[in-house]
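Asks: sequence and computational prediction follow.
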Amino acid sequence: MFVIVTYDVDVRRVNKVRKILRKYLNWVQNSVFEGIISVSNLAKCKAELDKVVEDNDSVYFYELKNPYMLRKRVIGIEKNLFDEFL
């Protein structure tokens, strides 16, 4: 499935949340990740985040069963913040 994740967490936990999400998805913008992920990996990701996120934080998951139903338009420069290794 295709997932978009946004988060708003306390500054003390931003790096922990970002590190977890980078293991599973592509970092496309500050506080926004997206990508194709299996149901089992999504469950693992959510379990890891559940250990870090506190009561005043929020993490939103937008799950699309069919990624072809999504139209993505970018105004300006599309950021490519994930690392590519050869």
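Replies: Looks like it arrived, so ask away.
Asks: alpha carbons only for contacts and neighbour counts from here, please
Replies: Fine.
Asks: mind checking the SS state of the most centrally placed residue in the chain?
Replies: By C-alpha atoms, centre = their mean, the mean C-alpha position of the chain lies nearest to residue 33, the distance being 3.1 Å. At residue 33 the chain is in strand, as set by DSSP: H, G, I helix; E, B strand; the rest coil.
Asks: all strands of this protein, in order?
Replies: 2-8, 26-29, 32-36, 58-64 (DSSP state E).
Asks: which strands or helices does the first one pack on?
Replies: If I follow you right, that is strand 2-8. strand 32-36, strand 58-64 (3 or more C-alpha pairs under 8 Å, 6 or more residues apart in numbering; DSSP states H and E).
Asks: same thing with the third one?
Replies: For strand 32-36, the helices and strands in contact under the criterion 3+ C-alpha pairs under 8 Å, 6+ apart are strand 2-8, strand 26-29.
Asks: please compare the first structure with the one that follows:
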Amino acid sequence: MFIILVYDVGEKRVGKVLKICRKYLNWVQNSVLEGEISDAGFKKLKLELKRAINDQEDSVIFYILRTTKYSSRETMGIKKGGDEMII
């Protein structure tokens, strides 16, 4: 499956959350990652994030696409992150 992950977490947890996410996905820009991930990998990612975030203050959103066949991405302005996994 293909995942787009967006997070908004407290300043103290940003580095830790980014480090966890980069183990599984490709960094695109501030607080946004994307990439192909297996079901098992997705479960591991969610488990690690659940331990790292504060449920009362932080937010993580997963956009789950079963296929990228009908998707595309268009960027305006500067490009941040990598272009390894463009949808």
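Replies: Nice, thanks for sending it over. Here the structure is a predicted model, which is why all the values come from computation and not from measurement.
Asks: what does the TM-score come to for these two?
Replies: Superposed pair, TM-score by TM-score structural alignment, normalised by the length of structure 1: 0.89. Supporting alignment: 82 aligned residues with a C-alpha RMSD of 1.3 Å.
Asks: before we move on, the earlier item: which residues touch the nearest residue to the residue nearest to the centre of structure 1 once chain neighbours are set aside?
Replies: In space, and not counting its chain neighbours, residue 33 of structure 1 is closest to residue 27: 4.5 Å by C-alpha to C-alpha, 6 or more residues apart in numbering. With contact set as C-alpha atoms under 8 Å, 6 or more residues apart in numbering, residue 27 of structure 1 has these partners: 21, 33-34, 80-82.
Asks: using JSON lines, lay out the strands of structure 1 together with distance to residue 76 of structure 1.
Replies: What follows is the strands of structure 1, written out as JSON lines (distance: least, C-alpha to C-alpha, whole Å):
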{"stretch": "strand 2-8", "distance to residue 76 of structure 1": "20"}
{"stretch": "strand 26-29", "distance to residue 76 of structure 1": "13"}
{"stretch": "strand 32-36", "distance to residue 76 of structure 1": "16"}
{"stretch": "strand 58-64", "distance to residue 76 of structure 1": "23"}
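Asks: centre of the chain to the longest helix seen in structure 1, how far?
Replies: With secondary structure taken from DSSP state H, structure 1 has its longest helix at helix 39-52. Computed by C-alpha atoms, centre = their mean, to the nearest Å, the separation of helix 39-52 of structure 1 from the middle of its chain amounts to 11 Å.
Asks: burial count for the closest residue to residue 18 of structure 1 other than its chain neighbours?
Replies: Distance criterion C-alpha to C-alpha, 6+ apart; nearest residue to residue 18 of structure 1, sequence neighbours excluded, is residue 31 at 7.8 Å. When neighbours are counted by other C-alpha atoms under 10 Å, residue 31 of structure 1 registers 16.
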